[in-house]
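A.B. asks: got a structure for you, letters missing:
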């Protein structure tokens, strides 16, 4: 059984980019939420406070500001404990209270049909409802942790939450450029909806990764040598196509896993457009397009 994360774990992360005054404000929000949620438990049997703490941890890894972290700690207080917005404003200021209230209102949104949820206008409306973009960021972190801990939920609720995640929250994360969050939301949603297909593709990817390791390392080495030879600045990053993306490609193009050619790819990051084109030319000298 893994050790329960603590507020001390969080503050050790915050110390890398927040001053002591702001860290103490986040701690105060944690202790307030801990008292407000006293006696409440998650479906997993964990104390409820572990959830807002985890949400704050996700945002801390994105280096969000202290008010966002405070709102993460308090995001379920209005909805689940009966403490009013005014009380939060008195304790933590209007900005934090507005963030918490905004997250609560987003949580209460319901859509009537899947088509409505998938509609781009619905996603735009959701974004527009949040006058402060930080409301959306807290809500995305909330949804990400809920997806990570979906297991103990009833089957029907797991399916509903997973579908909602794929239809609404993953596209919003993608729209905001939060690609790592989007990818994880998509893979968790896919795994919840199609567990057997997810396991099959994950196993196939693991097998492919192992059998192609030498080829992947060789390509990376050649790219590094070519950039160094031409004096081009660029950071080479491997990118593995994620499970939901592979499944969608198989589904819509009617292909088997072994017919998917871009499971693994490389991305080269550089600073200027000029360097980008020069690097592209260098890559084409190695591998014809």
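C.D. replies: In hand now; what should we look at? Bear in mind the structure is a predicted one, so any value in this text is a computation, not a measurement.

A.B. asks: Please count neighbours and contacts with C-alpha atoms only from this point.
C.D. replies: Noted.

A.B. asks: Tell me which residues touch the residue most central in space within the chain, please.
C.D. replies: In the chain, the C-alpha nearest the mean C-alpha coordinate belongs to residue 181, at 2.2 Å (C-alpha atoms, centre = their mean). For residue 181, the contact set (C-alpha atoms under 8 Å, 6 or more residues apart in numbering) comprises 144, 170, 173.

A.B. asks: Included below, for side-by-side comparison, is a second structure:
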């Protein structure tokens, strides 16, 4: 279990002027309040809020949000009260912890897509401070990572709830990394047979295409070096749920899928994005109808990137994403990567506008 100083050190790596006193105080208070409580796994209950806090440090959240993560179950599951938290940590912290308690009490069992959409809107409506949703999503992610320890009767319900509500919510907030992980874990429990089959087939295809992928990566890196464009080139493989969903929706077989693999090109500037695109299109043929410029026209959740598909060096289709480092960060962490919510005290204007629709 992570110790106090380790948590502080994690935050210090990206926020040198961290409020150590706040983190230490929240750590000790939550640990004492949860006392000898245990998780279904048998681990100390405090390990859960601590893991939620750790997830938020990966997203470079501020110490107030991380302190709320440490405290998020205290009102619901211990003798702590809103008044006590207000007194010890201030009314703003108390309001955030109480907001999480209210979310926990919601009946989130969803059977229909329409009902799930209404519940997503409800979550957004009562979470006027976006930090509440960020902590809630981190809380759900850790609970999904430890779902094996839950009674079998509850696993399917929790997985369906995650697929219907929390994964789409993470996507709407632009947090693609979290959305994908939530979907993959949920898929594993909702349809284990399909999950195993798709995962095994993807592994087999990857093994068969390793040489080709390396050839394309080398060709792209050489092209950018020739044009003096500093770029990171990495292959990426579609996730099992994404592949399964596409096969089901379009009635496709594995053999008919043309975009299982792709490449992500990360550069330093917007100008370099277009220079890289120009170098690619003058070297290889572009596949018609497969170009999208989300830099000039960002998605509602502020996702920005250039998407294109070419006929690559080995005559196969190659799907490419071209973006800057900052765009890559926002694609991974969404609104959590923005300073906008911090500048407004966590209020859901600006970055929260798109996800409230």
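C.D. replies: Everything's here; your move. Being a predicted model, the structure only gives us computed values, none of them experimental.

A.B. asks: related to what we said a few turns ago, give me the distance between the residue nearest to the centre of structure 1 and residue 169 of structure 1.
C.D. replies: 10 Å (C-alpha to C-alpha, to the nearest Å).

A.B. asks: mind listing which of the contacts of residue 181 of structure 1 are in helices?
C.D. replies: 144, 170, 173 (DSSP state H).

A.B. asks: Secondary structure element holding the residue nearest to the centre of structure 1?
C.D. replies: Using DSSP states H and E, residue 181 of structure 1 falls within helix 179-193.

A.B. asks: Where in structure 2 does that helix fall?
C.D. replies: Matched against structure 2 by TM-score structural alignment, helix 179-193 of structure 1 falls on residues 176-190.

A.B. asks: mind listing what's buried in the matching stretch?
C.D. replies: 176, 178-190 (16 or more other C-alpha atoms under 10 Å).

A.B. asks: What is the nearest of those to residue 26 of structure 2?
C.D. replies: Of all those, residue 26 of structure 2 sits closest to residue 178, with 25.2 Å by C-alpha to C-alpha.

A.B. asks: What is the burial count for the closest residue to residue 181 of structure 2 other than its chain neighbours?
C.D. replies: In this structure, residue 181 of structure 2 finds its nearest non-sequential neighbour in residue 141, 7.9 Å apart by C-alpha to C-alpha, 6 or more residues apart in numbering. A count of nearby residues for residue 141 of structure 2, using other C-alpha atoms under 10 Å, gives 23.

A.B. asks: Residue in structure 1 paired with residue 141 of structure 2?
C.D. replies: Per TM-score structural alignment, residue 141 of structure 2 is aligned with residue 144.

A.B. asks: Surely its match and residue 187 touch.
C.D. replies: No - in this structure residue 144 of structure 1 lies outside contact range of residue 187 using C-alpha atoms under 8 Å: 11.0 Å.

A.B. asks: how about residue 159 of structure 1, what's its partner in structure 2?
C.D. replies: Match for residue 159 of structure 1 (TM-score structural alignment): residue 156.

A.B. asks: ditto for residue 258 of structure 1
C.D. replies: So residue 258 of structure 1 corresponds to residue 255, using TM-score structural alignment.
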